[in-house]
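Student: Need a 3D model of the sequence below.
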Amino acid sequence: MAKLYGLGVGPGDPELMTLKAVRLIEECDIIAVPKSGQSINVAYTIAKGAIPDLDKKCIVELDMPMTRDKEKLKASHDAAAEQVKKWIDEGKNVVFLTLGDPTIYSTYAYVHNRVRDAGYETEIVPGIPSFCAVSARLNDSLTEAEEELHIIPASYDGTEEALHMKGTKVLMKSGKSIGKLKEYINSIDNPPSVKMVERCGMEGERVFTNIDEIDENASYFSVLIVRDKK
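Tutor: As a prediction, the model looks like this:
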């Protein structure tokens, strides 16, 4: 039976793609990429860096709008899942490319759950998460000994409270919230250490080693690492 693969291409550098990811992309019949309104799909661009003749494959965009409108999101996820099921019914293996890892804040999960729950065969192929690549780019560890690690979607409510948890805080999906985050962190007594990498491993990468340097207008692809000062 044909299968759906949710495949993580990693954070940006094509050399960080796994051997399994490259093999499956080369072997599968259809490569699905999320269409979000951006002119260039980032996951596709990363994969093409590892597989130069990727454009010879059957590449299909699935509409995945960047919105929080629940009805629009449900409609797009339903439609994408139905299309994937049709391909599988035709005996075609499908790879759905996703930035970073498919299990971490990935649009793919909504399609995966629908296809899996309908009785089709599915498999998740992990990729290197962005925050691991960011920590490596900063030449530092994320945690040591008994330290806890918290992964926080910074563009949602509750971020300020989360910043007071013990351990290392990773702020993802920061986007337009960066300015607000800087202001709040600077208001804390004995504020924590904050570093950020924008577009890690991609063209236009920028590294910020303290909170005052951080550009409030940095792109969506920005990850902040917040640690208590020792």
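
Student: only C-alpha atoms for contact and neighbour calcs from this point on.
Tutor: OK.

Student: Which neighbouring elements make contact with the helix ranked longest in the chain?
Tutor: Longest helix in the chain by number of residues (criterion: DSSP state H): helix 70-89. Secondary structure elements in contact with helix 70-89, counted by 3 or more C-alpha pairs under 8 Å, 6 or more residues apart in numbering; DSSP states H and E, are strand 3-8, strand 58-63, strand 94-98, helix 108-117.

Student: Also this sequence, please, to line up against the first:
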Amino acid sequence: MTGRLWGVGLGPGDPELITVKAARLIGSADVIAYHMARHGRSIARSIAAGYMRPGQIEEPLMYPITTETTDHPGGYQGALDDFYVSCAERLSAHLDAGRDVVVLGEGDPFFYGSYMHLHKRLAHKYPTQVVPGVTSVSAAAAELGRPLVERDEILTVLPGTLPPDVLAERLKNTDSAAILKLGRTFSNVRAALAEAGRLEDAWYVERATTDKQRTEPLAEVDPSTVPYFSLAILASRAALPKATPAAEPAAGSVVVVGLGPAGREWLTPEAQEALSTATDLVGYKTYLDRVPVNPRQRRHSSDNKVEAERAVFALDLARDGARVAVVSSGDPGVFAMASAVMEAATEYPAVPVSVLPGVTAANAVASRVGAPLGHDYCVLSLSDRLKPWEVIASRLSLAAQADLVVAIYNPASKDRTWQVAAARDLLLEHRSPSTPVVIGRDVGGPNESITIVELGALDPSAVDMRCLLLIGSSTTQLTGTGKVFTPRRYPAT
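Tutor: Now for the predicted structure:
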């Protein structure tokens, strides 16, 4: 007996719009398969997560390509065809073993859904059933409060990828319409609506039913802000007077965003979303320059030594209605802007403030050499600009006595040249001279370098502000292949 294949529609995004049958199947399946982009996030899985159970086998189906170019000999379609052949083989292995497989799909599986490509390859081989879901079209109409069709009216569903002249012609000859696949096609869609004389009737709906939903007249939408998960709606011509969605009051906010140690590949999807939706970006110029310029956004750069002033400036903008993203390298909560903003925010109780984490410099450097932070460790800054050296020295000595791996931020600068040698000498009072030390510089950047030395041979002249140091504990080991790790098991256990 083979397993059964289920194509399960999840609806438009709100987990409460999953059908009872879909929820039951998700919870009982042996295998849960879902599509995901290369950034590692699956919208389908996030919708279904509350209905999944521990111990289920997960099969993430990572697209090899989305909108970028490919060197595949068969081009874009060839790359996708090979991808679905591979996915079908993976799912076949489970089905042949008698496992039931649920393939998750946003909206309805047979409505512009990725599931259908698997269905065509597997449905003739295995018992298969499709569970419909609420479509984005139905969700958008419901959120707008606008009927789609009445009596003898005709509803036309169109992909925004059609040429503008074809779109315009179709729009002239229908009563109501839903246009999907916006994103990069938005400008063409808007031009087609204008040519058809329907632009003023069109509504824009983004991420319907989710906490990131946006609705507004389509004519007022900035094309640079339009994601793929959006659509245009032309509601019933016979509908009641326009039910304009209630305008949200102008309310600002501040989100402190961790950029990670280097480029976009280190940025989390959540952080990228916050940067994309902000009206104002605030930050140290060097970090702000890492965020691509968006003409609709205002950018406010400043020097690296004015954290408090920068925080107040951002909060003032938010108090006046701006959506402000304060950028910070690495993680904003580690010797960075989150603390400054939270402290200043005590004087702005009406301004919502949130913090989005980023990959820390310590974790980035550690990843390059193995697992030096595999056991207990502490994080210290050698900068005595905001705390006295006596405090730094005391904490270093105590960390060394406690046999903790030590991650050292801000080890040196043009004005601070002696602290590295002093820290080395303090650590040597409790550590062997052969203790591994990792010097990471500009990890993820164009000038990245990783050096491993012994503590006794640490040369302060080789360390500057672009560096982060990882000082091993008594159990940290350097392997013959140049990797460093700290065992999770301590010798006394």
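
Student: quick revisit: with structure 2 overlaid, how far apart is the longest helix of structure 1 on average?
Tutor: In the superposition against structure 2, helix 70-89 of structure 1 averages 0.8 Å from its aligned positions (mean C-alpha distance after the TM-score superposition for structure 1).

Student: Can you tell me what sits against that helix?
Tutor: If you take C-alpha atoms under 8 Å, 6 or more residues apart in numbering as the criterion, helix 70-89 of structure 1 is touched by 1-4, 62-65, 67, 93-94, 110-112, 114-115, 120.

Student: What residues in structure 2 pair up with that helix?
Tutor: Aligned using TM-score structural alignment, helix 70-89 of structure 1 spans residues 77-96 in structure 2.

Student: Tell me the buried residues in that stretch?
Tutor: Along stretch 77-96 of structure 2, these residues count as buried under the neighbour rule (16 or more other C-alpha atoms under 10 Å): 79, 80, 83, 84, 87, 88, 91, 92, 94, 95.

Student: distance of the last one from residue 82 of structure 2?
Tutor: Going back to what we said before, that points to residue 95 of structure 2. Counting by C-alpha to C-alpha, to the nearest Å, the separation of residue 95 of structure 2 from residue 82 of structure 2 is 20 Å.

Student: I'd say residue 136 of structure 2 and residue 12 touch.
Tutor: Yes - under the criterion of C-alpha atoms under 8 Å, residue 136 of structure 2 makes contact with residue 12 at 5.1 Å.

Student: what is in contact with those two at once?
Tutor: With C-alpha under 8 Å, 6+ apart, residue 136 of structure 2 and residue 12 have common neighbours 107, 208.

Student: whereabouts in structure 1 does stretch 137-157 of structure 2 align?
Tutor: Residue span in structure 1 matched to stretch 137-157 of structure 2, by TM-score structural alignment: 131-151.

Student: which residues of the stretch 251-400 of structure 2 fall in helices?
Tutor: 269-277, 285-288, 307-319, 337-345, 361-369, 389-401 (DSSP state H, counting those that start in this stretch).

Student: Assign the residue lying farthest from the centre of structure 1 to helix, strand or coil.
Tutor: Taking C-alpha atoms, centre = their mean as the measure, the residue most remote from the mean C-alpha position of structure 1 is residue 189, 32.1 Å away. Classification of residue 189 of structure 1 into helix, strand or coil gives coil, according to DSSP: H, G, I helix; E, B strand; the rest coil.

Student: how far away is it from residue 164 of structure 1?
Tutor: Counting by C-alpha to C-alpha, the gap between residue 189 of structure 1 and residue 164 of structure 1 amounts to 11 Å.

Student: ok, now residue 13 of structure 1?
Tutor: With distances defined as C-alpha to C-alpha, the gap from residue 13 of structure 1 to residue 164 of structure 1 amounts to 32 Å.
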